[in-house]
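Fold the stuff below for me.
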Amino acid sequence: MRYSLLLNNPEPAEAGITEEDMAPFREAFDAYAKSLDAAGILVAAEILKPADMTTTVTLRTGTLSIQDGPFADTKEKLAGAFVIDVPDLDEALAWASKCPGAQYGVIEIRPSAISFREGQWRELR
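Presented below is the predicted three-dimensional model:
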């Protein structure tokens, strides 16, 4: 089963976290990603730029609306995602508990439903 471990946390600048403060976390995330890869379960990992670099697009009103900034104004923002392929939710929970981001934010674990690979959509189970 494929799961996305969605990292939600305060933006470092908004929380007063310096680049120096981030150095040990970068090392911890590097080790975490390498452990997922070594276990053969890592599908992808992405750490996102700050939310203030976000652009949102919608056609909800029937016309194209493009806006700078994130859609939701919240204290915690989507910071990145690890996509893993593990047998079940218990295994996903075990890996999420090892994620360095859990020390200062929230890890949302969401199962994947459909994936586009090799030119076609595939339902995931």
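
contacts, neighbours, all on C-alpha from now
Fine.

just checking, what packs against the longest helix along the chain?
Counting by DSSP state H, the longest helix found in the chain is helix 19-38. In terms of contacts (3 or more Cα pairs under 8 Å, 6 or more residues apart in numbering; DSSP states H and E), helix 19-38 is packed against strand 42-47.

Run through who's touching the strand it packs on.
Ala33, Leu36, Ala79, Gly80, Ala81, Phe82, Val83, Ile84, Asp85 (Cα atoms under 8 Å, 6 or more residues apart in numbering).

got a markdown table for those, with neighbour count too?
As requested, the contacts of strand 42-47 are exported to a markdown table (neighbours: other Cα atoms under 10 Å):
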| residue | neighbour count |
| --- | --- |
| Ala33 | 17 |
| Leu36 | 19 |
| Ala79 | 19 |
| Gly80 | 19 |
| Ala81 | 20 |
| Phe82 | 21 |
| Val83 | 22 |
| Ile84 | 24 |
| Asp85 | 19 |
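
Here is the second sequence; please produce its structure so I can put it next to the first one:
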Amino acid sequence: MSLATPLHNQISMGTEPPKWKPATWDDSLAYRDDPTLERVRVFFNRGYLFVDMGNQGINHANVTRLFAMLFFIWFSRFRDLNVSDLGGCVLEKPEKQGASPNLVLYIGENIPQWKEGEPRRIDLSR
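The predicted structure is shown next:
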């Protein structure tokens, strides 16, 4: 697969759910880094790629925000615990997996922090 035949042209927008397509890690990076694509979430898993070109629906957005609020309430009771919500952040194991989940909770020490000059994603192989 290459950007010459974009994956989003291959996905049916009918009633059938979108499918994962065979792809390479480089295909995943091309979609992730393409500045012309807006609101794209890229998921890569061991040779398969799924590109979510749509926006969240109302129900999905409500549930996602509800979980974030519940986690805030719950963890505010434990002030000694280090917790960070990194939902929407790109998580990658280069050459193997990559995703941008709606909700990511880091609990404990070594919560990832962005540093100038580094990519704005979390490398899970570190």
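
Give me the TM-score for these two chains.
The TM-score (TM-score structural alignment, normalised by the length of the first structure) is 0.30; 60 aligned residues with a Cα RMSD of 4.1 Å.

which ones among the contacts of strand 42-47 of the first structure are found in helices?
Ala33, Leu36.

Show me which pair in the contacts of strand 42-47 of the first structure is furthest apart.
The span of the contacts of strand 42-47 of the first structure, defined through Cα to Cα, is set by Ala79 and Asp85 at 20.3 Å.

since we're on the closest residue to Ile66 of the first structure other than its chain neighbours, how many residues are nearby?
Leaving aside its sequence neighbours, Ile66 of the first structure sits nearest to Val57 (Cα to Cα, 6 or more residues apart in numbering; 4.7 Å). Val57 of the first structure has 11 neighbours, counted by other Cα atoms under 10 Å.

Quickly find the element holding Phe75 of the second structure.
helix 58-76 (DSSP states H and E).

and after that helix, which helix or strand comes next?
By DSSP H and E, the next helix or strand past helix 58-76 of the second structure is strand 83-85.

What is that next one packed up against?
For strand 83-85 of the second structure, the packing partners by 3+ Cα pairs under 8 Å, 6+ apart are strand 105-107.

Can you list the helices and strands that the strand it packs on packs against?
strand 83-85.

Now do the buried residues in the strand it packs on.
Within strand 83-85 of the second structure, the residues scored as buried using 16 or more other Cα atoms under 10 Å are Val83, Ser84, Asp85.

Let's have the residues you listed in a markdown table, adding distance to Thr64 of the second structure.
As requested, the buried residues of strand 83-85 of the second structure are exported to a markdown table (distance: Cα to Cα, whole Å):
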| residue | distance to Thr64 of the second structure |
| --- | --- |
| Val83 | 17 |
| Ser84 | 15 |
| Asp85 | 12 |
